[in-house]
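**Student:** Turn this into a structure:
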Amino acid sequence: MLGDVPGPGVPATGASVPGAPIPVPAVPDRPARLAPYGLRCEHRTEPMGLGAPAPLLSWRLASRQAGDDPVAYQVDVTDLTRPGTSVWSTGRVEDAASVGVRYAGPALRPRTRYGWHVTVWAQDGTRGSAESWFETGHDTWTASWITHDPSRVEPVDPPTRGEQALDDHGLLACPRLRHAFSAPVPARARLYVSARGLYEARLNGERVGDAELAPGWTDYRSRIQYQVYDVTALVRDGENVLAATVADGWWSGFVGFAPRRAGQHYGPFPEFVAELHLSYDDGSTRVVATGPAWRTARGPIRYADLLKGECHDARLETPGWDRPGFDDSAWLPATVAGDDHSSLVASRDEPVRAFERLAPRSVTRLAPGVHLVDFGQNIAGRVRLAVPALPEGRRVSVRHGETLEGPTPHGDPRIGDRLHIANLRTADATDVFISAGRAEVFEPRFTYHGFRYAEVTGLDELGDVHAVVLHSDIPWAGRFACSDPDITRLHANIGWGQRGNFVSVPTDCPQRDERLGWLADAQVFLPTACLNADVAAFFAKWLDDVSDAQSPEGGFSNVAPLLTGVADEGAPGWADAGVLVPWHLYRVYGDPAFLDVEAMARWVGFVHRNNPDLIWRHRVGPHFADWLSPGPPTPRPLIGTAYFQRSAALTARAARVVGRDGDADHLDALAAGIRQAFVKEFVDAGGRVAGDTQTGYLLALAFDLLPEEAVAPAADRLAELVAASGLQTGFLGVSLLCPVLSAHGHDDLAHALLGRTGPPSWLHQVRSGATTVWERWDGVGAPSMNSFNHYALGSVGEWLYSGVAGIGQAPTSTAYRELVVRPSPGDLDWAEASYESVRGTVGVRWERSPEGFRLDATIPPGATATVHLPGGTTRRVTSGDHSFTLVRGETA
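**Tutor:** Here you go, the predicted structure:
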């Protein structure tokens, strides 16, 4: 069971229409004159527990007045715990391009709230301002890691006569921990908390915060994030109780591929650590910390696992366990598991939260006591189910699946339909509730599933039931729509796939026994992800996971966080994400902190040492090629060498950004040498690329690997292949296909691919009823490798924004300082998109009519844009709203 604690965005207590477009915040109203808004600290809004010693303070700009551009800014930081205390000021800085500055004042004190104020000046001397705050994290821990000694966990009570035995998968019950203490009401109270496993903290019977699956997934051998909560309002005068339930989660549950045993990757049993800091007006403080004085007992959750599911036995409830006055004399003393806090780090991202609830699209009674629920949308999350008063011991199970068995796996459910679960492999994805004889609401707390359908067994009549959407809190930033409803639906499907797979890490799929942070999936989808949502903090955290997984020799892993038994390093296009992802984040968000040039250079050096002739022939790890390509195979050495050159070239550019010109010169020379070797090995005099595959040409053209005279013939050959065979790319080629065709004068082919409805195509999935993007183009394949929520092939979303609608960034621009508006109408009548960039709102809408063509563009303050109109006309514009109209037949 779970209390109603809605997260930001659409509240979890509200029901949404199944299959509706993703709810996004409204575009903010622009002020009459230049003003900052959307203030961020380390890419987060008002973060609690900030760990960065020199945080980036950034803002966006808005104005309804055209050309109202900034010329200067000033940032002032104050200590809010010491009213009137100024900490640092930039003074007025003359900089027309900046939308952020790194704190450069005295060392920030731990556990302190700071206010900051930004003022921007316009060209005419007017100014606007805004303010925000951040709170620093914990520095010195005194709490112990505590646990319920696994050897002392009481066995689950045997089933009563006639009750079916419970398959607990070898998992242990989730322990509860509690500690009673007396204290007067403080002026300020903060809870610093984490777990090896998952936790839900409670104070005086109230749930603390709204984080789900906290503290999230990292390589716990290197880092464990902690969270900070303001609990001032929950502390009462006199006796108080701080309590928690902990579960296995990624720490000690089933993670990744099976057959694996629970606990093999990190640890055998969950542990908990917490410090409650109470501050008083007289300057005194008190710390309530986890330690041997805590008490623990088995809770009513008989097991909870991310892959297997959760079982809640309401007969084992002990009402009041988390409140004052409860008798815990029968509970055991907590076991101290250690005092090593070296792995504890402040959270860099926002947690997973519960967002909207989806009401059922349909409910079908399959048999007595068995109902099939279609929620109309494939999501990552859980089911919330009202359970009436049932006989004590009656079990209600909820089994989850993405599709149905039968000839139309996404059709309306029919009598006799059953969940298709073969693609889940060993992920049981089943939650169980055991009744205590009273009406309750069952909503699991320590698991999640990828599903559209749920089969509910054990209820004669199905009452209130909803699907609760879970994902990392990534503020939605993009909108797209066009005159073709199928393409608009495709964009929504791409967004739902992103939400369902951005759960603490960017996973490949949310349903089966995998759910790993595959690097290639992330790097090909990143341009789309950045336009859909503000993912700066999310990927800043994940880049730490990527760094933790890098080998001493410099090899980036293929998944992050790294797991035992998973192909660990070196696949071209996968490990190269350690370079491609930070570079793209830098270009989008303008923050050089994304660029770990040392790690990037170590990867390039690692590949070079293993391939001194500059052709990636020698495998330094697995090679996945152009994964799941429906076309002929692209030569693996070609793919590897193309990515080798790309990583060397981008690392050189990153080195220049951070002032390492000597390293950049060396890397530029290496990249030039790889390019020459690539041409000699793979390109003939007529511009044909070895293998003659779409992905081979795409890599050569997109990565600028061809001599000038070979570019046009290669692009023409690519167009011939596309015209002859349609879409023939896999994970590595798909993100490049439409952008490369458009860049080389083949918009018509790009639109033909986009509009295709037969397999393989994006709209084949949409026409087949998909509500997310599939792993395989046609949805057909081995059941064990057939996910229906896999975002990699959805990387065409970037082209929907930049190609169809026309929102792009100039090649040399960062942080959307120089925009390119170049719509590609194809056969569409209209398209529109908007994007909340780090500089402000960018918007484009165009429409064709019998009278002509009209384009409207919104450019944020401080940015400029080159607008490309049909017929080859271009216009240079500054900030503001701009409209362009071409009368039919007019080209200039």
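
**Student:** Going by C-alpha atoms from here, please, whenever you check contacts or count neighbours.
**Tutor:** Fine.

**Student:** At which residues are the helices of the chain located?
**Tutor:** 249-252, 485-501, 519-532, 536-549, 577-589, 597-610, 636-657, 661-682, 694-702, 708-725, 731-743, 747-755, 762-767, 797-799 (DSSP state H).

**Student:** elements contacting the second one?
**Tutor:** The criterion is 3 or more Cα pairs under 8 Å, 6 or more residues apart in numbering; DSSP states H and E, and the helices and strands that helix 485-501 contacts are strand 370-387, strand 465-472, strand 478-482, helix 762-767.

**Student:** what's in contact with the shortest one?
**Tutor:** So that's strand 478-482. Residues outside strand 478-482 that contact it (Cα atoms under 8 Å, 6 or more residues apart in numbering) are 24, 487-488, 491, 531-533, 800-801, 805, 828-836.

**Student:** another one to check against the first:
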Amino acid sequence: MGNSIHYNTDNYALYRKLVFDLIDSQDPKGFVPDIAPEFVRFGGGFLDSPEWGSSAVILPWQLYNWYGDKDILEKAYPMMTKYVAYLESKSDNHILNYGTGDWFDYGPRQPGEAQLTPKALTATAIYYYDVLLLSKMSSILNKTADAALYTKQALAVKQAFNGKFLNATTNVYSTGSQTAMAMPLSVGLVDNSIKAAVLKNLTDSIALHNYALTAGDIGFHFLIDALDKGEQSRIIYAMNNRDDVPGYGYQLKKGATALTESWPALTNVSNNHLMLGHIMEWFYSGLAGIGQEEGSVGFKQLKIRPQPVGDITNASGTFHTPYGWISTNWKIQNNNFFLTVTIPTNSSANVYLPVKSGQAVYINGKKQSLYIDETAIIKCGSGKYLIEVK
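**Tutor:** Predicted coordinates:
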């Protein structure tokens, strides 16, 4: 839920406080419990599940990525290294196989622990992501020896993961579930040479199953991320713009006024739960098109990539970055595309436009000389721009 919450709320102080809660809650063995502060001691997967304990690594990275807080990386570094060492000690040839898995995925049984995706897949994928992030954070902190060590470890986990879960003939991961296919795509476990094939298998499978949601609270974020990055917003739209199968519209039709723990809003589980709200991140990054480029910190280098889909003819969004407010507002009118975008001071943006062959691009009324294929990329400094595709 981190990305969805971040787009709506300045959560810097809250998340920084949570990092210290995680540090305080870390067990002497090295694991971080699923719940921190741990007022009640839970057991089983509720005590130690890699998909939840990995907050110990992911939260400090998010604070750095979103707000440029390098200090929190220093503060959290001992916790992060100890947690990754713990995961390594629990692995068997770099494969982890314990925890609750893709919590509350939508399968044939009462929701709870993962039904459609092996626990080993989600646990090992998040383990790889932890090690990969730790290699990046080590480098940022100029811990070059550690960075090299974690880069090597990440590669070993990646090779083990693909050796166990990837069918090299069909380019399908494990059971082929939404989570099984999306997590490797999202965290970087899929080699570039087969990335397009794996993404196509994912989207084809979703279409074959009538665009129904099945990914759970772990997998749904990665599904949204993989489809968004893969320029498949039409699939996200088709899966969520409906009320005939369990999902957001279905919950609303049943009278839900808050996020529910289960996709079908079952009455015997929580119906006021901070869970499964990951669509919000796509409202901003995909629909409104507000994000930052890979490698950017604190939204210094913005990525403006609005994605018109379905019968949506206009959308707008605002987001307060460390440099100030960014806003986008687009509409489609008479087959023309109009985008107004405001870039804050001391930042810049790459604006990705939906352009077809033969169309012309105008910025503040001036026609641009561009080589047009399927996407035009406009580089903008701070300021306000009216961009038209005619």
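
**Student:** related to what we said a few turns ago, including distance to residue 206 of the first structure and mean neighbour count, could the helices and strands packed on helix 485-501 of the first structure go into CSV?
**Tutor:** Formatted as CSV, these follow (distance: least, Cα to Cα, whole Å; neighbours: other Cα atoms under 10 Å):
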stretch, distance to residue 206 of the first structure, mean neighbour count
strand 370-387, 20, 24
strand 465-472, 21, 25
strand 478-482, 36, 23
helix 762-767, 43, 21
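
**Student:** Residue in the second structure paired with residue 717 of the first structure?
**Tutor:** Matched by TM-score structural alignment, residue 717 of the first structure corresponds to residue 201 in the second structure.

**Student:** re earlier: with respect to residue 189 of the first structure, which of the helices of the first structure lies nearest?
**Tutor:** Nearest to residue 189 of the first structure, of all these, is helix 536-549, at 25.9 Å by Cα to Cα.

**Student:** Quick one: closest of the helices and strands packed on helix 485-501 of the first structure to residue 274 of the first structure.
**Tutor:** Nearest of these (Cα to Cα): strand 465-472, 22.6 Å.

**Student:** so where in the second structure does that closest one end up aligned?
**Tutor:** Going by TM-score structural alignment: strand 465-472 of the first structure matches no residues.

**Student:** So for residue 433 of the first structure, which of the helices and strands packed on helix 485-501 of the first structure sits nearest?
**Tutor:** Closest among those, using Cα to Cα: strand 370-387, at 8.8 Å.

**Student:** Which strands and helices lie in contact with whichever strand or helix holds residue 75 of the second structure?
**Tutor:** Following DSSP states H and E, one finds residue 75 of the second structure within helix 71-90. Helices and strands touching helix 71-90 of the second structure, by 3+ Cα pairs under 8 Å, 6+ apart, are helix 12-25, helix 55-67, helix 119-140.

**Student:** can I get these in TSV with distance to residue 249 of the second structure and mean neighbour count?
**Tutor:** Output for these, formatted as TSV (distance: least, Cα to Cα, whole Å; neighbours: other Cα under 10 Å):
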stretch	distance to residue 249 of the second structure	mean neighbour count
helix 12-25	30	16
helix 55-67	30	22
helix 119-140	27	24
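
**Student:** could those helices go into JSON lines alongside distance to residue 209 of the second structure?
**Tutor:** Formatted as JSON lines, these follow (distance: least, Cα to Cα, whole Å):
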{"stretch": "helix 12-25", "distance to residue 209 of the second structure": "38"}
{"stretch": "helix 55-67", "distance to residue 209 of the second structure": "32"}
{"stretch": "helix 119-140", "distance to residue 209 of the second structure": "22"}
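
**Student:** right, so of the ones you listed, which gets closest to residue 377 of the second structure?
**Tutor:** Across those (criterion: Cα to Cα), the nearest stretch is helix 55-67, sitting at 23.3 Å.

**Student:** Which part of the first structure matches the closest one?
**Tutor:** With TM-score structural alignment as the criterion, helix 55-67 of the second structure aligns to 577-589.

**Student:** how big's the offset between the matching stretch and the second structure?
**Tutor:** Following superposition, stretch 577-589 of the first structure is found to deviate from the second structure by 0.9 Å on average (mean Cα distance after the TM-score superposition for the first structure).

**Student:** circling back: between the helices and strands packed on helix 485-501 of the first structure, which one is nearest to residue 49 of the first structure?
**Tutor:** Here strand 465-472 is closest among these (Cα to Cα), at 17.6 Å.

**Student:** Format the helices and strands packed on helix 485-501 of the first structure as JSON lines; extra columns: distance to residue 880 of the first structure.
**Tutor:** Listed next are these as JSON lines, based on distance: least, Cα to Cα, whole Å:
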{"stretch": "strand 370-387", "distance to residue 880 of the first structure": "38"}
{"stretch": "strand 465-472", "distance to residue 880 of the first structure": "33"}
{"stretch": "strand 478-482", "distance to residue 880 of the first structure": "19"}
{"stretch": "helix 762-767", "distance to residue 880 of the first structure": "35"}
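
**Student:** what angle separates the helix holding residue 75 of the second structure from helix 55-67?
**Tutor:** 150 degrees (axes from the mean of the first three to the mean of the last three Cα atoms, to 10 degrees).

**Student:** ok, now how distant is residue 758 of the first structure from residue 777 of the first structure?
**Tutor:** Distance, residue 758 of the first structure to residue 777 of the first structure, using Cα to Cα, to the nearest Å: 10 Å.
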